[in-house]
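Chemist: okay, sequence plus prediction incoming.
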Amino acid sequence: MSSSTDDRRFEILRAIVTDYVDTQEPIGSKALVERHQLGVSSATVRNDMAVLEAEGYIAQPHTSSGRIPTDKGYRTFVDRISEIKPLSAAERRAILSVLDNSVDLDDVLRRSVKLLAQLTRQVAVIQYPVLSTARVRHLEVVSLTPSRLLLVVITDTGRVEQRMVNLAAELSDDHFTLVRDMFSAALDGQRLEDASAAVAELANSAPPELHAVVITIATVLVETLVERGEDRLVLGGTSNLTRSAADFSQSMGGMDIVLDALEEQVVVLKLLAHTQRTGQVTVQIGEETNTENLRNTSVVSTGYGASGTVFGSVGVVGPTRMDYPGTIASVATVAKYVGEILADR
């Protein structure tokens, strides 16, 4: 087959994908000829559609004479999206104004998910920053009373953890200053996975009279630093699935099994695990999700972070019949701004 024939058939496939996403109706050759300047006769369009169907790019649902794209058809369409279509300046300003007003990490993630769900009209999901990539930006030790301390750990991913420490005996001002400086020096700038080892080491080097105090503080800190925070997700826009109820065939369990899958954090984390880089959007279509309950869905995701470090993943889940160019652009833009905002905090 000549490349010009290939290109023409791809244009017909693209027209079928675009029209089907817009109308939810199977597309016939007559409609294609009327709606698109394809520059060929309707007989050629019918012939090309027959070839596309034979090769598995489109299929005929039994109820109609029109055709709909298959997972293979969507995959080819997505692979030929050469570059991410930029959002308009107004859309970018709107995203920034929503995210800029956020007060802390939880708020940034909640707002991001809500915004992404609104932009794409799909289910949006974001992963909390993965701890193993984070560093301690600062440790603050505050003396509430001579025998009660507050520890505040701030990471470069924007996470703030606070813990109370009750000491067995009162701590003098001089000893408090010494302990505070010891822990700050050991932790500041350390990767979290190295930080807990550094803290444990302090117990060995502490002056004898502070040994018990240092062990008490170190125990609380180590628990804080090794908590598995990366298994937390924020989901938004699950009600958007009801708009697409017709896309989830009852023979495959309908929409309920999709909702069940989304409630399983492990399933969603596995889907997001494909996304290990920032600036590169991954699209998993239908069977490619390797998840029985999600065979009628697609997942569009990317990493968010700053200066080459991925903090976590963000994406959307929706029916395979989705606006891929628009969804890819929205996911990429929201990820970019979330990374920038967390890096500035």
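Modeler: On my side now, so go ahead.

Chemist: rest of the way, CA atoms for contacts and neighbours
Modeler: OK.

Chemist: before we move on, what SS does residue 197 have?
Modeler: Assigned with DSSP: H, G, I helix; E, B strand; the rest coil, residue 197 falls in the helix class.

Chemist: how far does the helix or strand hosting residue 305 sit from the chain's center?
Modeler: Taking DSSP states H and E as the criterion, the element that holds residue 305 is strand 297-306. What separates the centre of strand 297-306 from the centre of its chain is 4 Å, taken as Cα atoms, centre = their mean, to the nearest Å.

Chemist: another one to put next to it:
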Amino acid sequence: MVSDRGLQVLRAIVQDYVDTHEPVGSRSIVERHSFGVSAATIRNDMALLEDEELIAQPHTSSGRVPTDKGYRVFVDHLAELRPLSSAQRSAIASFLGDPADLDDLLARTVRLLTQLTGQVALVQYPSFARASVTHVQLVPLDGRRVLVIIVTDTGRVSQRITGLADELDAESIERVAARLVPLLAGRSVADAAEQLQRGAELAAAPVSAVDRALHRIAQAAAEELDEFRQNRLVLAGSATLAKREQDFRGSIHPLLEAIEEQVTLLRLMSEMVADEQGLSASIGRENAAFGLSEASIVASEYDSAVGAARIGIMGPTRMDYPRNLAAARAVARYLTRLLDEDEGRR
């Protein structure tokens, strides 16, 4: 059982190690923090923390550094998060203001988080399986190409150019649209996708040019709706890993592979347990099952019309947890507000 002063000493060690990247000794703690006790007393506290495997001595005659377990205890006992400055809050409002669409908003979000934290930023797309299709339009581009536009009630817009087997005039495209739109409009994304998959008229062998066009356009629409339902990540700041490579105990290649694959990061973020504020952290060896024991991820939930998703920050275990959690929470709250306002306008 760690005493209250022991937790304060642990907090000092974490803060000083994050700031200096140097092992922390008892004398420096006495000099930098107002504990009102001697260096010998601090050494006793550090010995108890070492017995609890919360800190470790990397080299003989050196100071102490936090362990993964120590970072976990530090995060679990955070009394408050470091507040963002007024300039940082203004930057959030300015950077995220007036996005073109959801894709643009989330792309801006990860770029902003990377600028605020200097770490890799990740944002989950909300799942649009429960969203409803509100608009379907076919726009002829030329005789053999059609732009398929699908819009949902959440503002998600899909545009895909589809090639046709036969050359069709505008009237024929309108006939295709008249058969396709009732299968999609007013249905949930999941239901619309199922309608396309099991629709009897689409399953039949196409015999006319209009049938063949309907079949091909329906396939394209089904692929777009399937993408709506899949979990996706937007990422930024991968280059920061190379800049911070010395902060990692081992290779950064598993992190680079996870960024490229995305599936691992999606699984990890979906399994993180949030506190009552919607904040969560997964630290070092807690990520071993995902091959990411060299990294920590902190996250905050944001809300959209179709459900909650997460904003995350990934970096070395030696990260500024209070600042990164505060940044994730502030950006998540602003993102939620923007999405609420956008929903209210529709």
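Modeler: Thanks, I have the structure now. The structure presented is a predicted model; accordingly, all values stated were derived computationally and were not measured.

Chemist: distance from the strand holding residue 305 of structure 1 to structure 2 after superposition?
Modeler: Following superposition, strand 297-306 of structure 1 is found to deviate from structure 2 by 2.1 Å on average (mean Cα distance after the TM-score superposition for structure 1).

Chemist: checking my notes, residue 175 of structure 2 in a helix, right?
Modeler: Yes - using three-state DSSP, the secondary structure at residue 175 of structure 2 is a helix.

Chemist: contacting residues around it?
Modeler: Residues counted as contacts of residue 175 of structure 2 (Cα atoms under 8 Å, 6 or more residues apart in numbering) are residue 210.

Chemist: which residue is the nearest non-sequential neighbour of residue 48 of structure 1?
Modeler: Nearest residue to residue 48 of structure 1, sequence neighbours excluded (Cα to Cα, 6 or more residues apart in numbering): residue 9, at 6.0 Å.

Chemist: the one you found is in what secondary structure piece?
Modeler: Element membership of residue 9 of structure 1, judged by DSSP H and E, is helix 3-23.

Chemist: who touches that helix?
Modeler: So helix 3-23 of structure 1 is in contact with 26-27, 32, 36, 38, 45, 48-49, 52, 57-58, 67-69, 73-74, 77, 321-323, going by Cα under 8 Å, 6+ apart.

Chemist: show the buried residues in the residues you listed.
Modeler: 26-27, 32, 38, 45, 48-49, 52, 57-58, 67-69, 73-74, 77, 321-323 (16 or more other Cα atoms under 10 Å).

Chemist: the residue nearest to residue 48 of structure 1 - how many residues pack around it?
Modeler: 20 (other Cα atoms under 10 Å).

Chemist: just the one 3 residues further on next, same as before
Modeler: In terms of burial, residue 12 of structure 1 registers 22 neighbours under the definition other Cα under 10 Å.

Chemist: aligned partner of it in structure 2?
Modeler: With TM-score structural alignment as the criterion, the equivalent of residue 12 of structure 1 in structure 2 is residue 9.

Chemist: from residue 301 of structure 2, how far out is its match?
Modeler: Here the criterion is Cα to Cα, to the nearest Å. By it, residue 9 of structure 2 lies 31 Å from residue 301 of structure 2.

Chemist: residue 219 of structure 2 too?
Modeler: 34 Å.

Chemist: ok, for the residue nearest in space to the middle of structure 2, nearest residue in space, not its chain neighbours?
Modeler: The centroid of structure 2 falls nearest to residue 123 when counting by Cα atoms, centre = their mean (2.4 Å). Counting by Cα to Cα, 6+ apart, residue 123 of structure 2 lies nearest to residue 311, which is 4.5 Å off, once chain neighbours are set aside.

Chemist: next, count neighbours for the residue mapped onto that neighbour from structure 1.
Modeler: Per TM-score structural alignment, the equivalent position to residue 311 of structure 2 in structure 1 is residue 314. Residues lying near residue 314 of structure 1 (other Cα under 10 Å) number 29.

Chemist: am I right that residue 314 of structure 1 sits in a strand?
Modeler: Yes - looking at residue 314 of structure 1 with three-state DSSP, it is inside a strand.

Chemist: how close does it get to residue 248 of structure 1?
Modeler: Taking Cα to Cα, one finds residue 314 of structure 1 at 23 Å from residue 248 of structure 1.
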